[in-house]
Structures are given as structure tokens and as C-alpha cells.
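**Q** Build me a structure from this.
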Amino acid sequence: MSDDWRERKKARTRRAIQEAALRLFLDKGYEETTVAQIAQAAGVSHMTFFRYFPTKEDVVIEDEYDPMIEELIRSRPADEPPAARVRHAVTQELALIGAADREVVLTRLRLMLSTPALRARLWENQYRTQRLLERALSGEDDPAPVPLRTRVIASACLAALVTALTTWAESDGADDLPALVDEAFAVLRGEFD
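**A** Below is the predicted model of the structure:
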């Protein structure tokens, strides 16, 4: 068996677990849904669930988008303004997300915003995302201190992105997400200029 086949199988299993969990959370409620119910609905064992998601919260919080954003930021021209690099990377990523994935993102956002246990984990996730943005913008992989300017720009970009995503979720997906992202970053451009 090839490594590519194994990776595709892992991705399918991960997606099946997440989709089953989201369906159950919407039908029964987050708190009322157990990991055992999610595993059964996804057709996997309880232990398989934990190989993919360390906690029930992770099935909603964790996604594959941050590493993609980091890669897209690093691929932008180094002389491009930092906030523009992040905006272009996010815009590129949104173009790659299909309608079905967008619905999953919207469902996850709704759950995160409405479920106290998930809101508590949201800050931890945002902190990791900010550190990722800092690394991508500074071009550094080591734990050396990132300059304050870069940290502030990464934080402002994250705030703009989170605000756009929250606004989109509050509109129940009716607003155009790429337009909201562009508008949020336009506000930043105006402040940075």
C-alpha cells in the first residue's frame, strides 16, 4: 500500500468522524452527544475517534486550514506588506474551499459561538493561529522572539479574520465571506496607512 493511499484513507476517516459529530451536535445538541455516539455514527471504534481527535471539543475546533494559510503566506512575495500577505493567503484559501466545506465551516463556527465549552477552547485555538501567522510573516521557524511589530500585525490580521468569520456566521452564511474578509482587511489597511 502506498503512503498516498494511507493519507487519503486517514483524511476520509477524519472527515467521516467530523461530519457525523456535526450532524449529531445539530440534532441532539453538543452537550448531549457522546464520543461513543459519534464513533458509532461514523462507523469507527471509540479508540479510533481518539486517534483522530484527542477530545470531543477538537472535532469542532481543529481543522486543516491553518497549515494551508501558513504555506500560502510564505509563498507570497516577501516585499508585499504583511497584512496584504495574510489577506491574499486567506482569499486564496477561501477560493479553494468548496460549497460543502463552507457549510462545514459555517456549522463549526455556529457551534463554537453558541457552545460555552467550545468558546472556552476558542482562545487557545486563536493563540495557536496567531503564533502561526507570526512565524509565517517573520519567515522564522525557530522559537526566537518575533518582533513586536510582526506580533501586532499578526494579531490585527487575526482579529480582522475572526470578525469577518463571526459576522458571516451571524448572518447564517447569507453574507459573502470573501467580501467580508476583504472589507475587514480594508479597515486594517486604512488604519495601517
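**Q** alpha carbons only for contacts and neighbour counts from here, please
**A** Will do.
**Q** after the helix of greatest length in the chain, next one along is what?
**A** Ranked by number of residues, the top helix in the chain under DSSP state H is helix 3-28. Later in the chain than helix 3-28, the nearest helix or strand by DSSP states H and E is helix 35-42.
**Q** on contacts alone, who are the packing partners of that next one?
**A** Contact analysis of helix 35-42 by 3 or more CA pairs under 8 Å, 6 or more residues apart in numbering; DSSP states H and E lists helix 3-28, helix 46-52 as its packing neighbours.
**Q** here's the other one to compare against:
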Amino acid sequence: MPPDTQGKEKIGLRERKKRKTRLTLQQQALRLFREQGYRETTIEQIAEACEISPSTFFRYFPTKEALVLDDEYDPILVREFQRQPPELTPIQAFRAAARAGFAGMTLEESAALKERIGLMISVPELRAASLMQMNETLLMIAEIMAERLGRSKDDFQVMTFAGSILGAMMTVQIYCKNHPEADFAQTVDEALSYLETGQPLAGQGTTPQK
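**A** A predicted model of the protein is given here:
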């Protein structure tokens, strides 16, 4: 096996181990949050449940809030979006990227994501932190859209389009919090599909104009 291939394999193993550790930390934290509450749970308790030191915990998450808010989905989404064929419209490419990203998640990761979203909405300090984080997400979406279209990431239309996508994602989070039976990935796809149609909206008993 060539040396560079060996290097890639070792990096892959390290990344898988890191991902597994992060997932374990989140799973144990979520269990403790369910049992005793978010505010009552300490980083020391989470670290003890995972049989690591608090200092090791901080190698994976800088704060307790980050443990709930942070995941690896954004980089995956960017990579999948950049892989989409050029003939797709921006919303079609984003929708395909979202599908691919969710398809790569394990059942444990999907369950953890849904539970973390519930915490983001229900815990005031997490809700405030997540709103601040969404500014970064908006800029990320605008940047990948601008790159695809050959436009500036500060372009007003590009920013507005990115905002519509982010708004749809926020709506999905609230909807799934209020409807626990809803499948998060499927609901994201339905929301993006609605954006793709141009968002026709009419009153009850009326037909949307085409």
C-alpha cells in the first residue's frame, strides 16, 4: 500500500474515533439532561459518565452549550452541496445535499440531533446561543451559494436566498419539537421542496395562484 494511502487511512481512523467520542459525550449528556435537567448537569458529571477527565471533555467541546449546539453536519452539507451537478438550481442542489447529509447519519446520530434540537428550543440560554450561531450558518449558506453562482457572498439577493433557507430550517426545528412523531430529515426535505415551488400560499378553501 502506498505511503500516502496509509496516511489517509490513519487520518480516517482518527476521525472516526473522534466522531465516536463526540457522539458518546452527547449521548451521555442527553441522558443526564433527561434524568436531572440541563442546568443541573455539570461538565464534570458528563465527563465522569464517559470515563474521561474534564480536560479531555474540552478537547471535544469548549462549553456545555457547544455540546448541544455543535455537530459535524455543516461541513458535510457544504461538501455534499459542492458535489451537486451544475445543472441543478441552487435550491435543488441544497435539497440534494441535505438528503445526502442525512442519509449518512446513523440512527443514534439522528436521534441525538432531534433531542438536541428540542433542548435548543426549550432551554432559554441554548435558544439564545443558537440564534447567535445561526448568523454564522446564514453566512455559510450565502458563501456556498455565491460560489456556485459566481456572485459575491455579500450580494443582497444571495443573502436573502440564504435567509429563506435558514428560515425554513428554523421552522422545521420548531415544527418537529411540537410534533415529535415527525421525521426530521423528511420534514427538512418537505420544507425545501416548498421553497422550490416558490412558496404558494392561499387561504383555506382557495387555490393558490400559479
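**Q** Any idea what the TM-score comes out to?
**A** Here the superposed chains carry a TM-score of 0.89, computed using TM-score structural alignment, normalised by the length of the first structure; 189 aligned residues with a CA RMSD of 2.0 Å.
**Q** Which residue ranges of the second structure form helices?
**A** Using DSSP H, helices in the second structure cover 3-36, 43-49, 54-60, 64-69, 73-82, 90-103, 107-122, 124-149, 156-178, 184-196.
**Q** Please produce CSV containing the ones you listed, extended by distance to residue 210 of the second structure.
**A** Output for these, formatted as CSV (distance: least, CA to CA, whole Å):
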stretch, distance to residue 210 of the second structure
helix 3-36, 46
helix 43-49, 54
helix 54-60, 50
helix 64-69, 39
helix 73-82, 29
helix 90-103, 19
helix 107-122, 35
helix 124-149, 27
helix 156-178, 20
helix 184-196, 14
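**Q** now these in TSV, with mean neighbour count?
**A** Listed next are the helices of the second structure as TSV, based on neighbours: other CA atoms under 10 Å:
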stretch	mean neighbour count
helix 3-36	14
helix 43-49	17
helix 54-60	14
helix 64-69	19
helix 73-82	17
helix 90-103	19
helix 107-122	17
helix 124-149	16
helix 156-178	17
helix 184-196	17
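**Q** What sits closest to the residue nearest the centre of the second structure if chain neighbours are left out?
**A** Centroid check for the second structure by CA atoms, centre = their mean gives residue 73 as the closest residue, at 4.6 Å. Distance criterion CA to CA, 6 or more residues apart in numbering; nearest residue to residue 73 of the second structure, sequence neighbours excluded, is residue 101 at 7.1 Å.
**Q** The residue nearest to the centre of the second structure -> the first structure?
**A** Matched by TM-score structural alignment, residue 73 of the second structure corresponds to residue 65 in the first structure.
**Q** among the helices and strands packed on helix 35-42 of the first structure, which is nearest residue 82 of the first structure?
**A** helix 3-28 (31.7 Å; CA to CA).
**Q** and that closest one, how far from the second structure on average?
**A** Its aligned residues in the second structure lie a mean 1.8 Å from helix 3-28 of the first structure after superposition (mean CA distance after the TM-score superposition for the first structure).
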